[in-house]
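# can you look at this prediction? I've put the sequence above it.
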Amino acid sequence: MSGLTPDSPRPTDIRLHQKSRLLEITFDDNTTCMLSCEFLRVYSPSAEVRGHGPGQETLQIGKEDVNITAISPVGNYAVKLTFSDGHDTGLYSWDYLYELASHYEALWRDYIGRLEMAGVKRKTDSNA
């Protein structure tokens, strides 16, 4: 993943819809996305989730009901999301949020596939 450049899309609006547990992000290139709190939690950029190298990722399970309890700006390049399960160590850069938005479908299918391979059933079958 590349770093921020002057041409990198940047959020112009970030809104949390707590009831539906969706984070709505609008970027300055007119891209708008709705990312579920579960999706953002399981794709946290933290070392706790991603590990310290390829193959060291930790599959996150039981995150269907997680919500975001706080959104804190980090400089003018990222936000720190605090989740209802206490997780708060991931810094979501603008580039990473844009990457998640751009590849949402494939990433979600990958996550569901990894859960199935691990024999884990999600509580709900709704699409996050």
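Alright, I've got the coordinates.
# every contact and neighbour count from this point should use C-alpha atoms.
Noted.
# report the secondary structure state of the residue positioned nearest the centre of the chain.
The chain has L40 as the residue nearest its centroid, 2.1 Å off, counting by Cα atoms, centre = their mean. With DSSP: H, G, I helix; E, B strand; the rest coil as the basis, L40 sits in helix.
# separation between it and P6?
As for L40, its distance to P6 is 25 Å (criterion: Cα to Cα, to the nearest Å).
# ok, residues contacting stretch 23-30?
If you take Cα atoms under 8 Å, 6 or more residues apart in numbering as the criterion, stretch 23-30 is touched by 9-17, 32-37.
# do the same with stretch 77-97
With contact meaning Cα under 8 Å, 6+ apart, stretch 77-97 is reached by 1-4, 8-11, 41, 44-47, 66-74.
# related to what we said a few turns ago, out of the contacts of stretch 23-30, who's nearest A101?
Using Cα to Cα, C33 is the member of the contacts of stretch 23-30 that lies nearest A101, at 6.0 Å.
# comparison target below:
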Amino acid sequence: MTASPTELKLVAPDRLRIVWTDGQVREYSVRELREQCPCASCRERRMAPPPPPTTLTVLSPAETQPLRIAAMTPSGRYAYSIDFSDGHDTGIYTLELLRELGSEASS
């Protein structure tokens, strides 16, 4: 049986803490969660070759603001959907993925 979250808490505007049923406590930077988004478009972007160094990226107004978690809701009993302040909301983070990301923290 997979451990499941017993507590989700923003410990800072840019840090999420999850306490798991087996007692493990993990912390995640919001940036790490966003960069590791498991949705198809994000996976494709990570797999694509990097753009030429002379390419400039055009940012939306939301992307120029500090990245935050706007909402986090369960998807069944196996995952969470995270809505980010940059407007991205299509990633479904399985419990297994959340256990791989972040780092162990003291309780």
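Cool, the structure landed. No experiment lies behind these values; they were computed from the predicted model shown.
# what's the TM-score here?
Here the superposed chains carry a TM-score of 0.73, computed using TM-score structural alignment, normalised by the length of the second structure; 94 aligned residues with a Cα RMSD of 3.0 Å.
# among the contacts of stretch 77-97 of the first structure, name the buried ones.
Among these, those scoring as buried are P9, R10, P11, R41, S44, P45, S46, V66, N67, I68 (criterion: 16 or more other Cα atoms under 10 Å).
# other residues contacting the lengthiest helix in the second structure?
Secondary structure of the second structure per DSSP state H: the longest helix is helix 40-47. Here helix 40-47 of the second structure makes contact (Cα under 8 Å, 6+ apart) with E35, Q36, C37.
# A47 of the first structure -> the second structure?
Taking TM-score structural alignment, the alignment pairs A47 of the first structure with A40 from the second structure.
# pretty sure E7 of the second structure is in a strand, no?
Yes - residue state for E7 of the second structure (three-state DSSP) corresponds to a strand.
# circling back to that earlier point, pick out the most distant pair among the buried ones among the contacts of stretch 77-97 of the first structure.
Farthest-apart pair in those is P9 and V66; separation 27.2 Å (Cα to Cα).
# buried residues of the longest helix of the second structure, list them for me.
Across helix 40-47 of the second structure, burial judged by 16+ other Cα under 10 Å covers C42.
# now do stretch 73-81 of the first structure
Across stretch 73-81 of the first structure, burial judged by 16+ other Cα under 10 Å covers A78, V79, K80, L81.
# quick one, strands of the second structure?
Secondary structure of the second structure by DSSP state E: the strands cover 5-12, 15-20, 25-29, 69-75, 79-84, 92-94, 103-104.
# I'd like the ones you listed as TSV, with distance to P49 of the second structure appended.
Formatted as TSV, the strands of the second structure follow (distance: least, Cα to Cα, whole Å):
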stretch	distance to P49 of the second structure
strand 5-12	34
strand 15-20	29
strand 25-29	25
strand 69-75	28
strand 79-84	25
strand 92-94	24
strand 103-104	28
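# thank you, goodbye.
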